[in-house]
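Asker: sequence and predicted structure are below.
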Amino acid sequence: MSHERPVVLFICTHNAGRSQLGAHLLDHLAGGRYDATSAGVAPGEAINPEVAEALGELGIDTSAASPRPVTPGLLTNADVVVTMKPGLALPGDVPGELIEWEFPNPESWGIEGVRDLRDRIRAAIEDRFV
């Protein structure tokens, strides 16, 4: 791809937890060096409230965030695709770099568990992108 800033697409199942954490944390930590976005293979209705709260604790506003489906166009436009769970069935090929991380689904977790997940995803982002 030939973007001014590399496009990093985070993908999980519902685009309500893990991929939202990834995209928001990369945007927060990387100082504008990347265009971070997210999507899901089976999008939920809304971002997980505990995920929004855990990100809010870092000063990250998720009020405009909403789950959306991953599409072939999003895959084609991404320089880097990060799946938050290995083996997700994507709707097309990944022409750029594919990174497969493995983080559990925080769907029914409380805030303490989501904070731990947020911090583990943050460490992975700092290690790979920052």
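Answerer: Right, received. Where do you want to start?
Asker: CA only for contacts and neighbour counts going forward, please
Answerer: OK.
Asker: centroid-nearest residue for this protein?
Answerer: Nearest residue to the geometric centre of the chain (C-alpha atoms, centre = their mean): Ser19, 2.5 Å.
Asker: take the one below as the second:
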Amino acid sequence: MSEPKPSVLFVCVHNAGRSQMAAAFLGHFGRGAVEVRSAGSAPAETVNPAVVEAMAEAGINIASETPKVLTAEVVQESDVVITMGCGDACPVFPGKKYLDWKLEDPAGQGVDAIRPIRDEIEQRVRGLLAELMPNEAC
């Protein structure tokens, strides 16, 4: 019997930048071995176009992604919840692993300012994946 896939939820306020980048990196590097979700406490209408451009430079297309609203159900369905500046808006349930990644908000910034945020998120996601799947190389 195979182990169930670990599930990770990335949460930021607008689900238009940081959480979208993190989810895209984890989906890319996890190669289907991790269930990936992202959501926002006050989702924007669209993903930040400069974030889409920065991710395209990294070889990952997130142009078709849309911000999603944070619900208690999506938190309950996740093993690991990683917040990125959503404060107290994220519901807390027992038995979940919570991490808070302090990252600069890419909202209103150009691609040049977003690149270092993207690169930091990539490194954190690689570290997370190594924790979740210690026998896999990414």
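Answerer: Perfect, I can see it now. It should be emphasised that the depicted structure is a prediction, and the values quoted were computed from it without experimental measurement.
Asker: how close does the helix or strand hosting the residue nearest to the centre of the first structure sit to the second structure?
Answerer: Assigned by DSSP states H and E, Ser19 of the first structure belongs to helix 18-29. Compared with the second structure after the fit, helix 18-29 of the first structure shows a mean deviation of 0.7 Å (mean C-alpha distance after the TM-score superposition for the first structure).
Asker: Gly113 of the first structure belongs to a helix?
Answerer: Yes: under DSSP: H, G, I helix; E, B strand; the rest coil, Gly113 of the first structure sits within a helix.
Asker: check contacts around it.
Answerer: Pro106 (C-alpha atoms under 8 Å, 6 or more residues apart in numbering).
Asker: can you pull the contacts of Pro86 of the first structure?
Answerer: Per C-alpha under 8 Å, 6+ apart, neighbours of Pro86 of the first structure: Glu100, Trp101, Glu102.
Asker: that one is in what secondary structure piece?
Answerer: Here Pro86 of the first structure, judged by DSSP H and E, is contained in no helix and no strand.
Asker: kindly report the same for Asp119 of the second structure.
Answerer: Assessed by DSSP H and E, Asp119 of the second structure sits inside helix 111-132.
Asker: mind listing what's buried in that helix?
Answerer: For helix 111-132 of the second structure, the buried set under the neighbour-count rule, 16 or more other C-alpha atoms under 10 Å, comprises Val111, Ile114, Arg115, Ile117, Arg118, Ile121, Glu122, Arg124, Val125, Arg126, Leu129, Leu132.
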